[in-house]
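Engineer: Sequence unavailable; structure follows:
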């Protein structure tokens, strides 16, 4: 076997070569078992075309996998939910069941379930491959729904190709995207929020909570029906229309896909689907996730691999999603689910704690996804830092395109919460933001939805707290608000401009959305007050929320102005801890930060490439809630510094306290 590229690129992995080679060989052996010679993973992952309910030219066919079942009946409003012999499935082979029905037996929008019987018991079940599941407004009971419209949605944009250099992600949740206290819809998002995202310059939306989930407050992470787009937001055709329109605007659409665990529910979900606890999941002590109150898939089972891989292909083919952000990857990689682990060195990754079957599944999933769509985007939510996660499969990696830089938001929380402003170390800030594996692309972010949930605080809330309720009008700010607004811009600017792959922002956080996210629940009187986005704040020019929104738009515009910005080298130019001044360069742009809250500097010298520079973005601009202390019309010309062997010269600048700006070198 030729040495894998991952081992060539990192000599520190040499002691673990056997583990890495073994992992790759295991993946290859499983792929060969799943895929007949001459076929591909894409050919294998077509279960959604076989299982579930399908209309035929002369009627209907329904199939389900339930190896432990002794009898299965289709029940619904078409037979008064009764166990009727005309609707009994027949066992065919390999634990599969089938029923064929005439065209008149069922109709579009009718409701149905399965009555599954097994030795010693029975239960109603929603089909595992159901493509639409709805909840009754009165009884709150979930049922599968026949979805076969006379005129299915036809996509207009059929040749869309995502922009990924860089990838600028707007993380969003359909239900809470309205300013009204309600569950919003795909249609409302398409017509009101999507244009905002396009105007703000983001080129990708990451949609949460698409897969159907019984409990709204789970944020979509306790999935029950893996092939059903959540009906609480609208119809399948309306979701397709949203994705199609996004593509028309040049915006790619990825979804949060949850394959790390499943909801425990038995009637709505896959728990004990055929009467056994281990059909889809581990048996024994590994069945239940110790921290998430959910069930853990057994990735060693070919039928489970078929189900999950088919699920990946289904969303790509049926809805034209451009890829996935895989949730809970750390939990999948390790038998301990990463709980209580410090991951302090390479030895933490290559030991008996690794879940080889889960790693194999993720590798298969990434290979499949890129077979189906070579331009697809895969992102891993992973905190341990396992090497090779975002390395190509053929190079010995797991195959993700990007990994989330999950340490960055934790770093910012610690900075704000535990360290006095005067003790912030600017060199350490840059190191934390750029401390990553060179060969793996990452997604930088200052905060995501995780930092906005009730019980936690957003960056703006940590910086300003209760004063945001009274002093966020322009001209009526306090010292606390001024500090918070300034640091909010600086934190986002340095996080976004140090990317090597992409940047992520959660819906509303770009303008410092006040308060937290709290879904309706018994503890808050089932209120939607905190499960919405107050767009009227960013739209009102009297508010500093508007200023923060304008800054974010200008920042994203600046990044978009540089082709393949994420691939340009970061060169540190200046780092003086005593002054708390930092500067770095990317191509012909120089980024200058003064985190000092007390000192402004006049004629401050930074060594930069010879030339003339002009300011192209300035956090202190009054449009962005600043004080216009910097004259942006001044062209800054370098002066000689003979002792510097690189030929760099002094760039003399006025740098007000707690500001940042970007200079661009003028063409000769």
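Structural biologist: Good, I have the coordinates. Quantities reported herein were computed from a predicted structural model and do not represent experimental measurements.

Engineer: From here on, just use CA atoms for contacts and neighbour counts.
Structural biologist: Fine.

Engineer: Nearest residue to the middle of the chain?
Structural biologist: residue 325 (4.3 Å; CA atoms, centre = their mean).

Engineer: Mind checking what secondary structure that one has?
Structural biologist: Following DSSP: H, G, I helix; E, B strand; the rest coil, the label given to residue 325 is strand.

Engineer: now stretch 646-659, how far from the chain's geometric center?
Structural biologist: Here stretch 646-659 is found 37 Å from its chain centre; the criterion is CA atoms, centre = their mean, to the nearest Å.

Engineer: what's the first-to-last distance across it?
Structural biologist: 28 Å (CA to CA, to the nearest Å).

Engineer: Likewise for stretch 576-592?
Structural biologist: 12 Å.

Engineer: before we move on, what about stretch 211-231?
Structural biologist: Stretch 211-231 end-to-end distance (CA to CA) = 9 Å.

Engineer: Contacts made by that stretch with the rest, please.
Structural biologist: For stretch 211-231, the external contacting residues (CA atoms under 8 Å, 6 or more residues apart in numbering) are 128-135, 142, 208-210, 235-236, 257-258, 261-263, 265, 268-270, 294, 311, 314-315, 518-521.

Engineer: of these, buried ones?
Structural biologist: 128-135, 142, 208-210, 235-236, 257-258, 261-263, 265, 268-270, 294, 311, 314-315, 518-520 (16 or more other CA atoms under 10 Å).

Engineer: tell me the contacts of residue 638?
Structural biologist: Per CA under 8 Å, 6+ apart, neighbours of residue 638: 608, 609, 610, 611, 612, 649, 650, 651, 652.

Engineer: hang on, the earlier thing: now do the contacts for the residue nearest to the centre of the chain.
Structural biologist: Contacts of residue 325 by CA under 8 Å, 6+ apart are 206, 254, 255, 256, 257, 378, 379, 380, 381.

Engineer: Test my guess that the third one contacts residue 327.
Structural biologist: What it means is residue 255. No. When contacts are counted by CA atoms under 8 Å, residue 255 is not listed as touching residue 327 (9.9 Å).

Engineer: Neighbour count: the two, which is higher?
Structural biologist: residue 255 (24 against 20; other CA atoms under 10 Å).

Engineer: May I have the secondary structure class of the more buried one?
Structural biologist: Residue 255 ends up strand, using three-state DSSP.

Engineer: What residues does it make contact with?
Structural biologist: Taking CA under 8 Å, 6+ apart, one finds 206, 207, 208, 210, 321, 323, 324, 325 in contact with residue 255.

Engineer: could you redo the last one with a cut-off of 7 Å?
Structural biologist: The contact partners of residue 255, taken as CA atoms under 7 Å, 6 or more residues apart in numbering, are 206, 207, 208, 323, 324, 325.

Engineer: Quick check: the two most widely separated of these?
Structural biologist: 208 and 323 (12.8 Å; CA to CA).

Engineer: what secondary structure does residue 431 sit in?
Structural biologist: helix.

Engineer: take the one below as the second:
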């Protein structure tokens, strides 16, 4: 039997950083590390379990003997158990057998394991992060291409249901298979970014990955960590950035996971008013604990470091910020000042963003934050939380409510679409139509739209064109681009067969053309978060449900005029005030026949007239197609 040798990868400085909440490379120390000690190959194990009475390593290598390999507890106050076992190599299965403070022995997965068994199996696997990356060119230009003044059109993907093998519909595709089809598809469609729903190991498939047990392990459902690296590498080689959903808000109560790790509430609050989420039946991290903050921030940097992730979309931030999130006030905890804000979580988010932006160029953090908490995307040194962007949930809700109205009634809800501009520049907003909008009885995007088949598709084309011509970055969930008819089902593939039908082909062509327009017109992205990039021409034509606005770039020649007609009435000879005197041409029209529209275009150069309109000296007359978006740019 191979003995556990006394050995440590932790210096005194490492320990001081860890216990103060400032060690952000813990993945280089904890878990299972393949090393050599005095020329002997083996694995060094380390785990944080300060209240445990004993910790053993069990696995195939010792026939899961519960007493064979006892780890040594450090003599300091760090609570770390560690030891080196010679001869254990890559691929070995293992768990930590933890005799907790309560005297019970529980088999725990390694919180820092780089790989886990395929669920429902729960063992950790000794593994490494070795990979020969070929994306140096991307990383070098990432600070420029992934900047806030560049286009960001995000395609949100659930790996288990984007596509399946028709001959084996119950099998999810591997990372390699996904790379072979997803990369060319995203490139063809013109999206600049892919956002993956959580990629870490999770036990319950219907949780979509949001109930994580293996924070440092790529989900084994799709293959090895290196195969995920290959997928990311291929996206980067095609200049497509990768965002990953990250869940530092809660974790499940699985016995092999983080919950009650050493017989005490170690990672979660012991006060269940702070430590339990009633909606998700999961446990909330104890952000007041320094070691927990070190764990989470190390995890964020791990994905940026070892997997070359370009951004983290941080899930459920509002639930972290407030003790009374989804709770009655009388059932919620209070902070030391009597308020509902979770001060530990607020400090954690600030520390997270300082660490991310301080260590990696050209990356972003994006908050899924639905409350009115101020300054989410403002720098920490100015009193903000320090995120790069925030989902604009108010815009999304108001927009979908408006579009659900029958066009004949939209005149009575006209200002539901204009309201968002009053606060659009208070944060760096991302406009999302995410997976959350097409599940749980909310219906697919196409069936949120009113009218007959033609009107539904026309409305959806308008909705997407409106989204892409508004300030802010963009996110579209998979299937929305070709008008998936069913609600999203995580258990099966998207309905790709719909692309045999003209309306769906037209929708896909529309999104492809919108993406091409978006990335080629500076007016649509150079001032995404600044009022200098947007101006109303007419926000008050409620009678006709027409909206007209200007998008501006740094140069006047890039100026665009956007006209929305949100009724099925064709408006001929409609007069539009001009931002300045120039000849104009139509560069985009969602009513084009190739998009399954009616083909009512403005094909000729549109000449200015010295006729006052919309409080402007010059104007043009054009034909405004039904349920369509028309975009004008200076002609030659």
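Structural biologist: Structure's in. What do you need? None of the values given here were measured: they were computed from a predicted structure.

Engineer: still on that earlier bit, mind putting the contacts of residue 638 of structure 1 in JSON lines, distance to residue 123 of structure 1 included?
Structural biologist: Formatted as JSON lines, the contacts of residue 638 of structure 1 follow (distance: CA to CA, whole Å):
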{"residue": "608", "distance to residue 123 of structure 1": "72"}
{"residue": "609", "distance to residue 123 of structure 1": "73"}
{"residue": "610", "distance to residue 123 of structure 1": "76"}
{"residue": "611", "distance to residue 123 of structure 1": "76"}
{"residue": "612", "distance to residue 123 of structure 1": "75"}
{"residue": "649", "distance to residue 123 of structure 1": "77"}
{"residue": "650", "distance to residue 123 of structure 1": "77"}
{"residue": "651", "distance to residue 123 of structure 1": "75"}
{"residue": "652", "distance to residue 123 of structure 1": "76"}
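
Engineer: For the most far-flung residue of structure 2 relative to its centre, list the residues it contacts.
Structural biologist: Relative to the centre of structure 2, the most outlying C-alpha is that of residue 610, 48.3 Å out, by CA atoms, centre = their mean. By CA under 7 Å, 6+ apart, residue 610 of structure 2 lies in contact with 617, 618, 619.

Engineer: Quick check: the aligned residue for it in structure 1?
Structural biologist: Residue 610 of structure 2 maps onto residue 640 in structure 1, with residues paired by TM-score structural alignment.

Engineer: What is the aligned counterpart of residue 414 of structure 1 in structure 2?
Structural biologist: Checking TM-score structural alignment: residue 414 of structure 1 goes with residue 401.

Engineer: For its match, which three-state class applies?
Structural biologist: helix.

Engineer: any idea how far residue 450 of structure 2 is from it?
Structural biologist: With CA to CA as the criterion, residue 401 of structure 2 and residue 450 of structure 2 are 11 Å apart.

Engineer: of these two, who's got more company?
Structural biologist: residue 450 (18 against 15).

Engineer: which residues touch that one?
Structural biologist: Residue 450 of structure 2 neighbours (CA under 7 Å, 6+ apart): 404, 405, 406, 456.

Engineer: Without its sequence neighbours, what residue ends up closest to the second one?
Structural biologist: By that I understand residue 405 of structure 2. Residue nearest to residue 405 of structure 2 in three dimensions, not counting chain neighbours: residue 450, with 6.7 Å by CA to CA, 6 or more residues apart in numbering.

Engineer: pretty sure that neighbour belongs to a helix, no?
Structural biologist: No. Residue state for residue 450 of structure 2 (three-state DSSP) corresponds to coil; a helix is not indicated.

Engineer: if I look at it, how far off is residue 506 of structure 2?
Structural biologist: 18 Å.

Engineer: Let me see the ranges of the helices in the stretch 301-450 of structure 1.
Structural biologist: 302-318, 329-333, 356-372, 407-418, 426-434 (DSSP state H, counting those that start in this stretch).

Engineer: What of the stretch 51-200 of structure 1?
Structural biologist: 186-188, 194-200.

Engineer: ok so residue 574 of structure 1 is a strand residue?
Structural biologist: Yes. Judged by three-state DSSP, residue 574 of structure 1 forms part of a strand.

Engineer: aligned partner of it in structure 2?
Structural biologist: In structure 2, residue 574 of structure 1 lands on residue 538 (TM-score structural alignment).

Engineer: Report the angle between the longest helix belonging to structure 2 and helix 175-189.
Structural biologist: In structure 2, taking DSSP state H as the definition, the longest helix is helix 502-520. Counting by axes from the mean of the first three to the mean of the last three CA atoms, to 10 degrees, helix 502-520 of structure 2 lies at 80 degrees to helix 175-189.

Engineer: what range in structure 1 matches helix 502-520 of structure 2?
Structural biologist: Aligned by TM-score structural alignment, helix 502-520 of structure 2 falls on residues 543-561 of structure 1.

Engineer: for the matching stretch, the distance to its chain's centre please.
Structural biologist: 22 Å.

Engineer: Of all the residues in it, which ones are buried?
Structural biologist: Quick answer for stretch 543-561 of structure 1 (16+ other CA under 10 Å): 543-556, 558-560.

Engineer: who touches that stretch?
Structural biologist: 200-201, 472-474, 493, 510-512, 537-540, 565, 623-625.

Engineer: show me where the stretch 101-250 of structure 1 has strands.
Structural biologist: With DSSP state E, counting those that start in this stretch applied, the stretch 101-250 of structure 1 shows strands at 111-118, 121-125, 133-135, 142-145, 167-173, 204-208, 211-212, 225-229, listed in chain order.

Engineer: Also the stretch 551-668 of structure 1?
Structural biologist: Using DSSP E, counting those that start in this stretch, strands in the stretch 551-668 of structure 1 cover 571-576, 581-586, 589-594, 601-608, 612-618, 636-637, 649-655, 659-665.

Engineer: Using JSON lines, lay out those together with distance to residue 331 of structure 1.
Structural biologist: Below are the strands of the stretch 551-668 of structure 1 laid out as JSON lines (distance: least, CA to CA, whole Å):
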{"stretch": "strand 571-576", "distance to residue 331 of structure 1": "35"}
{"stretch": "strand 581-586", "distance to residue 331 of structure 1": "36"}
{"stretch": "strand 589-594", "distance to residue 331 of structure 1": "37"}
{"stretch": "strand 601-608", "distance to residue 331 of structure 1": "45"}
{"stretch": "strand 612-618", "distance to residue 331 of structure 1": "41"}
{"stretch": "strand 636-637", "distance to residue 331 of structure 1": "51"}
{"stretch": "strand 649-655", "distance to residue 331 of structure 1": "45"}
{"stretch": "strand 659-665", "distance to residue 331 of structure 1": "38"}
